[in-house]
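# no sequence on hand, only this structure:
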């Protein structure tokens, strides 16, 4: 093995991104080194590069991007539990507890400064990546690395938003605004838990067609003037008990709130720095509606999804829209930013 490797690095000072030669990291005490086999390209990566998002806890001026990562254990540092051995197939959780905040010191939930891989510390857009053993999840031989890589975040974030924050229930109406990398999986996962009807909203025709193929009962153009009327008709006049904003757009949030049932919940999954407003706040209060923030997922959500794939309850084969070599990471970012080909997930392969 050579002493250097390729890594996709972001300089947070001037928002410049480049694939560079960097030293191969050596695992220290309580660390494992992963030979990366696949890494997802997320819209959050695009927003980190364009400056819409900024790391909160990064200790240096540069960071290797990539929070959706799978690979093979390559080397182990001292004090790694014996259950982990070289050659095991794993995916990496997209983040971890900081270990330093008041809650972490007291061993209680939640961590107050959750660190995100590829944002607050080096991620997996690289030939090798370091990880703490507690962030490893073993994956079955039948699960391709490309599909395993996207489970943390692209699949686990909507899963957590659906089953935890949003409290989706069988035979209860749910809507998804934005059927891209997160929303496509949200439709699939709502179908898995039995939500009905499932209504997808997206301005792109191909995205609406994809939503129907993944289990949506109705797919609407967000620009349609009769959107609310058609949604109410599909839900028997009641509206949505759960609406998921996967787009992170103020207009989406206004539209989704207008479609909520009494007691309905809007979960904000897509990230945006734009202000959150409620134009019609009196009926919002009168009907006891809620807006809930959501970020990422807990470790158990990732392991649940791996088990669901293991038992053939969840098929992620349609989620991989293309693969590119790591050296072409900048091109992958541009393709995603332009929505070229309407991708669910693009994958980098070192």
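Okay, I see it. This one's a predicted model, so the numbers in the text were calculated from it and none came from an experiment.

# rest of the way, CA atoms for contacts and neighbours
OK.

# how about the residue minimising distance to the centre of the chain, secondary structure?
The chain has residue 153 as the residue nearest its centroid, 2.6 Å off, counting by C-alpha atoms, centre = their mean. Under DSSP: H, G, I helix; E, B strand; the rest coil, residue 153 falls in the helix class.

# okay, now the one to match up with it:
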């Protein structure tokens, strides 16, 4: 049986190892994809450090990687929509019997030489878009896109704020500007991230420790506050700060993951102003990916600057360490088998 390399996490011990494992064979309705690029996400770091735990994983070990692009290698029985050699982006999850499973969390992902996918959980990747950029779209770009367009339903000219200008937040800033939100306010304690936020399209980039932050936001919004605030940091103080500058009927959208409790200090004010807290996770892949790929092809969006580095699969642990240390303030690191 053919073998391949894969970076696998033993969940009980939180140990990441590069192993030689049998190359999977596509079953009925499945496609085997030769991985060309796989993104390294902060969620991967949290799986390794124990902050996150797979809920639906069968067994105790999983190949990480939910951001994956590649070429079709083989097709299983009954698959007619795909043929070997086609360039594809794999969806970050699959729905089975009404339950959504996350790739690289609940089942084997793309930190490997090959990855399996259901035939209906892939989208064609246009020739003009490099594999490295295509790989990061299923989460780093599509998750903020879903948060903006589906969960928050941001409208043109609405004032918005983004807390955390990292791997997802910086893309949210680009996307918010593209759909006409105004003003777009970025909040991050890191001065490098604030500079990056301005380059990505933010009208203002503020330090979360600035005691004048509330006054600055109100001045920029004509005294109204933000119609929508997005927490991409997953930090409790961020949520408190974001609520404090929400407009009446404003929406706080929680995208960053944390196991810490959510609190609203002034519940009476929150209720009186009819504000809302909305949880968000992932995106509607069959809708979001084609939309984003069209926008990239049409020159409306450009994520060429989002790939901060490319490492070989054998250096997966090093990529995780760099992201955890925020070495070089990366937006996205990508693994190439």
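Good, I have the coordinates. Note that the structure is a prediction, hence the values are computed from the model and not measured.

# that older thread, and the gap between the corresponding residue of structure 2 for the residue nearest to the centre of structure 1 and residue 6 of structure 2?
Matched by TM-score structural alignment, residue 153 of structure 1 corresponds to residue 139 in structure 2. Going from residue 139 of structure 2 to residue 6 of structure 2 by C-alpha to C-alpha, to the nearest Å gives 21 Å.

# next: residue 307 of structure 2.
22 Å.

# please apply the same query to residue 50 of structure 2.
Taken as C-alpha to C-alpha, the span from residue 50 of structure 2 to residue 6 of structure 2 is 20 Å.

# same check on residue 25 of structure 2?
In terms of C-alpha to C-alpha, residue 25 of structure 2 sits 15 Å off from residue 6 of structure 2.

# show me which of these two is the more surrounded one.
More neighbours surround residue 6 than the other of residue 25 of structure 2 and residue 6, with 28 against 16 (other C-alpha atoms under 10 Å).

# in which helix or strand does the more buried one reside?
strand 3-10 (DSSP states H and E).

# superposed on structure 1, what's the mean shift for that strand?
Superposing on structure 1 and averaging over aligned pairs (mean C-alpha distance after the TM-score superposition for structure 1), strand 3-10 of structure 2 comes out at 0.7 Å.

# ok, then the element right after that strand?
strand 15-22.

# go ahead and measure how far that next one is from the middle of the chain.
24 Å (C-alpha atoms, centre = their mean, to the nearest Å).

# check stretch 95-112 of structure 2 too.
The mean C-alpha position of stretch 95-112 of structure 2 is separated from the chain mean by 15 Å, C-alpha atoms, centre = their mean.

# any idea what residue 337 of structure 1 aligns with in structure 2?
Checking TM-score structural alignment: residue 337 of structure 1 goes with residue 324.

# hang on, isn't its match packed against residue 46?
No. Counting by C-alpha atoms under 8 Å, residue 324 of structure 2 sits too far from residue 46 to count as a contact (9.1 Å).

# what ranges do the strands span in the stretch 201-337 of structure 2?
204-206, 226-231, 246-254, 276-279, 307-312, 332-336 (DSSP state E, counting those that start in this stretch).

# in structure 2, which spans are helices?
Applying DSSP state H to structure 2 gives helices spanning 42-49, 131-136, 142-146, 169-178, 191-200, 213-220, 236-244, 267-272, 285-297, 316-325.
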